[in-house]
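Asker: Based on what follows, work out the 3D shape:
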Amino acid sequence: MAPLFVLANIAVFAYKLHLRLKEGDPAFELFCYNYGLIPREVLTGRSLHSLVTHMFLHGSFLHLLFNCVPLYFFGSYLERDIGSAKFTAVYLCSGVLGGLAYLISEGLRSPGAPV
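Answerer: Below you'll find the model as predicted:
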C-alpha cells in the first residue's frame, strides 16, 4: 500500500499542476478549496471529507518529495512489519489526527473561532 499511496500523492500533484497550467487559477483554486483542509468548512460540517483528502495535497514539488520519499521507504518497511491493513489504518488515522491537530491549532490562533 505504501507505494500506492505514493502514486496517489504524485497523481493528485500532477492533476493540480494540470489544473493550474491548462485550466487556469480558478479551476486550481476550486480544487484546492474543495479538497484542502479549511477550518471553517470542516467545523461547519460542510467539508468533513477534507480530513482525509488534505493528505494528498502538496503545495510544491519539494513538499511532495519530502513526504513521499519517507513514505515509500519507511512506509514499505512498516507495512512489511504490520501488514497492509494495519498500515493503511495507521496512514489514514495519522492524516486525520494531523488534520484535527491543525484545526485545534487554528482555533487557538484565532480567538472566537468555533472550535
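Asker: drop to CA atoms for contacts and neighbour counts, all remaining ones
Answerer: Noted.
Asker: Can you tell me the centre-most residue of the protein?
Answerer: M55 (1.3 Å; CA atoms, centre = their mean).
Asker: What sits closest to that one if chain neighbours are left out?
Answerer: In space, and not counting its chain neighbours, M55 is closest to G95: 5.9 Å by CA to CA, 6 or more residues apart in numbering.
Asker: Just to check, the one you found is in contact with L51?
Answerer: Yes: here G95 reaches L51: they are 7.4 Å apart, a contact under CA atoms under 8 Å.
Asker: another one to check against the first:
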Amino acid sequence: MFIRTERSIKEFIQFYPIVASLVMIHIALWLLIDLLQLQFGSFLYEWGIGSNYLVDQGQYWRLVTPLFFHSDIMHMLFNSFALVLFGPALEQMLGKVKFLVAYLGAGIIGNIGTYAFGASEIWNVHLGASGAIYGLFGIYVFMIAFRKHLIDPGSKQVVMVLFIIGLIMTFVRANINIHAHIFGFIGGFAIAPLILTNVRPFSPWRNQQRYRDDDSIQFDPKRWKKRRVSKKNIIWIVVGILVLLGILGRFNIL
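Answerer: A predicted model of the protein is given here:
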C-alpha cells in the first residue's frame, strides 16, 4: 500500500489528485511565506495561523486554515512526506470526496481539541497538517482492528511501527501540538466506520493505466513485477528517512 510505483510526478497527480493538491498547497504557502517572504504571504500567514484567542473572538476559520501552514521547511517536508506515504492508498480506496472529507474532518477535530484543551493566550499559536495526518493513522488503525480484510500484513506492520514512533515523538519532542495529534487520531478513528462502508482494498492494478503524451492509454503487464520491493524492508527505509529528517532538523541543516 505504501510503496510508490508511479512512473512520474504527472502520473502521481493523475492517480491521486487530492493528495497531490494538498502537497502543492503546502509547498506554495512555504514559498510565499518563508522563501520569498512576500507581503501577500505574510498576510495569508497572519490570516490563517491557529490561535485559540482569535477563535474566541469569532474567527472560526482558524479551526481549518492552520492545516495548510507550516513553521519551516522541515515541518512542511515532514508532513508532506507523511501525506504522500499514507494518503494515496486511502484516496484510491475512499475516492476523492470521502478522502478529502476524512482528511479535513480529522484535522478540524484536532484543532477543536486544541481549542478546547489548549491555552488561549494571544501569543499561543499553532499550525501544521499533523492533526490531519494523525487522522489518517486513525483510519488505518481502525482498519487493523475492525476491517482486517482491507489491509495486508506488511502494511499493517508499517502503520503500527510508525504510529508507535509518532506517538512517542509526540510526547518527547518540544513544540509539538499534542492535542492536535491525539484528537486528530481520535477524529480519524471515529470517522473511519462512516467512510469505510463498501470500500475495496487498495490495489496497484487499479492504477494500471499508463498515459502517453497523446493521452492514449497503455498498460505494461510486467510493470509491477519490475518495481516490486520487499515489504519487510520498507519499514527500515521509512524509519531511516524519518530519522534522517529529524537529525537534519535538529542541527538546522535544512
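Asker: Just the TM-score for the two chains, thanks.
Answerer: After superposition, the two chains reach a TM-score of 0.79 (TM-score structural alignment, normalised by the length of the first structure), with 103 aligned residues with a CA RMSD of 2.0 Å.
Asker: of G95 and L51 of the first structure, who's got more company?
Answerer: Per other CA atoms under 10 Å, whichever of G95 of the first structure and L51 has more neighbours is L51, with 23 against 18.
Asker: in terms of contact, does that one touch P39 like I think?
Answerer: No: in this structure L51 of the first structure lies outside contact range of P39 using CA under 8 Å: 9.9 Å.
Asker: mind listing the helices for the stretch 101-250 of the second structure?
Answerer: 130-146, 153-172, 178-195, 223-226, 231-250 (DSSP state H, counting those that start in this stretch).
Asker: actually the first structure, not the one I wrote
Answerer: For the first structure, the helices defined by DSSP state H cover 2-18, 25-35, 39-43, 50-53, 61-82, 84-109.
Asker: So which bit of the second structure is the third one matched to?
Answerer: Right, helix 39-43 of the first structure. Using TM-score structural alignment, the residues of the second structure aligned to helix 39-43 of the first structure are 52-56.
Asker: Contacts for the matching stretch, please.
Answerer: W61, R62, L63, T114, Y115, G118, A119, S120, E121, I122, N124, V125 (CA atoms under 8 Å, 6 or more residues apart in numbering).
Asker: What residue, apart from its backbone neighbours, is nearest the equivalent of the fifth one over in the first structure spatially?
Answerer: Per TM-score structural alignment, the equivalent position to Y115 of the second structure in the first structure is L103. On the basis of CA to CA, 6+ apart, the spatially nearest residue to L103 of the first structure that is not a chain neighbour turns out to be P39, at 5.7 Å.
Asker: can you count the residues close to that neighbour?
Answerer: Per other CA under 10 Å, the neighbour tally for P39 of the first structure reads 23.
Asker: do the same with L104 of the second structure
Answerer: Per other CA under 10 Å, the neighbour tally for L104 of the second structure reads 23.
Asker: Show me what V12 of the first structure lines up with in the second structure.
Answerer: In the second structure, V12 of the first structure lands on L29 (TM-score structural alignment).
Asker: wouldn't that match be in contact with G41 here?
Answerer: Yes: counting by CA under 8 Å, L29 of the second structure sits close enough to G41 to count as a contact (7.1 Å).
Asker: ok, the residue nearest to M55 of the first structure to A85 of the first structure distance?
Answerer: G95 of the first structure is 16 Å from A85 of the first structure, where distance means CA to CA, to the nearest Å.
Asker: from the contacts of stretch 52-56 of the second structure, which single one is nearest L194 of the second structure?
Answerer: L63 (22.0 Å; CA to CA).
Asker: what's near enough to touch the closest one?
Answerer: The neighbourhood of L63 of the second structure, defined by CA under 8 Å, 6+ apart, consists of G50, V55, I108, N111, I112.
Asker: Same question for N34 of the first structure.
Answerer: Going by CA under 8 Å, 6+ apart, N34 of the first structure touches S47, S50.
Asker: so where is stretch 88-97 of the second structure in the first structure?
Answerer: With TM-score structural alignment applied, stretch 88-97 of the second structure matches the range 76-85 in the first structure.
Asker: what's in contact with that stretch?
Answerer: In contact with stretch 76-85 of the first structure (CA under 8 Å, 6+ apart) are residues M1, A2, P3, K86, F87.
Asker: list the contacts for the second one?
Answerer: I take that to be A2 of the first structure. L71, Y72, G75, S76, E79.
Asker: one more time with 10 Å, if that's ok
Answerer: Neighbouring residues of A2 of the first structure by CA atoms under 10 Å, 6 or more residues apart in numbering: 8, 68, 70-80, 84, 87-88, 91.
Asker: what does the third one give?
Answerer: Residues near P3 of the first structure by CA under 10 Å, 6+ apart: N9, C68, V69, L71, Y72, F73, G75, S76.
Asker: Thanks a lot, see you next time.
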